[in-house]
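Colleague: this is a predicted model, with the sequence first.
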Amino acid sequence: MIGDMEQLPSTEAAVDALRSIASEYAREFEVTHDIGADQTSRRSAAGVGVTADPDGSLPHEAFVEFGGLPRLSVRLYPEDDALISVEGVEFPDVPRDDVPAFLRSVLGGLAYVSARRFPPGYRLIVPLPGDRTYKERLLMVGLSPWLSARVR
């Protein structure tokens, strides 16, 4: 198993780490791979039939969905970052090496929603080891039952 602080050098290593986390928390796991510059989402200008980057490398992107609640998905980009969605709340530009700790925080019950009275608003807060946190604003009308149960 790849540890939280160990570097994930490739998309495939990151997928293996996520598969291990899914197993650890008894979650279903589904992955879709997009390989080649003409298939990855950030290289739409690559042109038809162009599979390699100008440096000759083959970009590899993966989309992972976890079963159960909370609804979780992770899009791993070739540029060593990820887009994580928790109950529809998107956390863009999460470094690939932070993804395992992020998911363990959510699945381990450490993530919570902070509520503010004025101006009214909510934030989903995901704490990571080393006093690091990720925060994203939520729409007040968009709180799912899972998010509502974590309001502090």
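Modeller: Perfect, I can see it now. In this text, all values refer to a predicted model and were calculated from it rather than measured experimentally.
Colleague: rest of the way, CA atoms for contacts and neighbours
Modeller: OK.
Colleague: and the lengthiest helix in the chain, what's buried?
Modeller: The longest helix of the chain (DSSP state H) is helix 11-24. By neighbour count on 16 or more other C-alpha atoms under 10 Å, the buried set for helix 11-24 is T11, A14, V15, A17, L18, R19, S20, I21, A22.
Colleague: go on, stretch 123-141?
Modeller: R123, L124, I125, V126, P127, L128, K135, L138.
Colleague: want to compare, so here's the second one:
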Amino acid sequence: MQPTHLPTTESAVRAIRAIAEEYRLPLTVTDDIGADRTSRRTAADPFSSLDPDGSLPHEAFVALDGTPAVTVRLFPEEDAEITVDRVEFHDVPRDAVPAFLRSVYGGLAHTRGRFFPPGLWLVVPVPGDTTYKELVTSLHPTSWLLRSARNA
């Protein structure tokens, strides 16, 4: 499946809604619109809703209920932060979010543990030979993380 270009935060939210519907997951969406409301807007004038270029930035936070618990924070700069059962993936391109979520809910995401160096990693492969991998830092991994283990 070829990734679809998601030119706006709203188009990414629509794609996430479609995935939630496909997997029958309840979701909540919170939108922050305007430079005075988004988290990364340090360049805008105080109390200004527009960026210096006149655009209106849009940031969204999406929470998908279910197993595993997933949240997605979409930034105006075309990237996202995805958290899967308390494991944070920073700087995921906005265009990769749908494929990332399909891997998680479709059973492709898995954990790998190592004896040396010690650690448990959450691995999320997406089409196009891209794999996201983050260390599980929780001392008490969730049951979903433990169930999705594969041999290293």
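Modeller: Everything's here; your move. Being a predicted model, the structure only gives us computed values, none of them experimental.
Colleague: sec struct for A60 of structure 2, please.
Modeller: strand (DSSP: H, G, I helix; E, B strand; the rest coil).
Colleague: need the counterpart of it in structure 1.
Modeller: Mapped onto structure 1 by TM-score structural alignment, A60 of structure 2 lines up with A62.
Colleague: how near is that match to I125 of structure 1?
Modeller: According to C-alpha to C-alpha, to the nearest Å, A62 of structure 1 and I125 of structure 1 sit 25 Å apart.
Colleague: one more: V106 of structure 1?
Modeller: Separation of V106 of structure 1 from I125 of structure 1 (C-alpha to C-alpha): 9 Å.
Colleague: just the helices in structure 1 please.
Modeller: Taking DSSP H as the test, the helices found in structure 1 are 11-24, 99-107, 145-148.
Colleague: can you add distance to L58 of structure 1 and give those back as CSV?
Modeller: Putting those into CSV (distance: least, C-alpha to C-alpha, whole Å) gives the following:
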stretch, distance to L58 of structure 1
helix 11-24, 11
helix 99-107, 22
helix 145-148, 38
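Colleague: and of those helices, who's closest to D80 of structure 1?
Modeller: Ranking the helices of structure 1 by proximity to D80 of structure 1 (C-alpha to C-alpha) places helix 11-24 first, at 7.9 Å.
Colleague: mean deviation, the closest one versus structure 2?
Modeller: Superposed on structure 2, helix 11-24 of structure 1 shows a mean distance of 0.4 Å to its aligned residues (mean C-alpha distance after the TM-score superposition for structure 1).
Colleague: run a quick neighbour tally on the residue lying closest to D80 of structure 1 once chain neighbours are set aside.
Modeller: The shortest distance from D80 of structure 1 to any non-neighbouring residue, by C-alpha to C-alpha, 6 or more residues apart in numbering, is to R96 (5.2 Å). If you count neighbours by other C-alpha atoms under 10 Å, R96 of structure 1 ends up with 22.
Colleague: I35 of structure 1: which of the helices of structure 1 is closest?
Modeller: helix 11-24 (10.3 Å).
Colleague: distance to I35 of structure 1 added to the buried residues of stretch 123-141 of structure 1, as JSON lines?
Modeller: Formatted as JSON lines, the buried residues of stretch 123-141 of structure 1 follow (distance: C-alpha to C-alpha, whole Å):
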{"residue": "R123", "distance to I35 of structure 1": "34"}
{"residue": "L124", "distance to I35 of structure 1": "32"}
{"residue": "I125", "distance to I35 of structure 1": "32"}
{"residue": "V126", "distance to I35 of structure 1": "30"}
{"residue": "P127", "distance to I35 of structure 1": "32"}
{"residue": "L128", "distance to I35 of structure 1": "30"}
{"residue": "K135", "distance to I35 of structure 1": "31"}
{"residue": "L138", "distance to I35 of structure 1": "33"}
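Colleague: which residues touch the counterpart of E136 of structure 1 in structure 2?
Modeller: Taking TM-score structural alignment, E136 of structure 1 has E134 as its aligned residue in structure 2. Counting by C-alpha atoms under 8 Å, 6 or more residues apart in numbering, E134 of structure 2 touches V87, E88, F89, W121, L122, V123.
Colleague: next one: W144 of structure 2
Modeller: Contacts for W144 of structure 2 (C-alpha under 8 Å, 6+ apart) come out as T67, P68, D85.
Colleague: which residue packs closest to the last one, ignoring adjacent ones?
Modeller: What that stands for is D85 of structure 2. Leaving aside its sequence neighbours, D85 of structure 2 sits nearest to A69 (C-alpha to C-alpha, 6+ apart; 5.2 Å).
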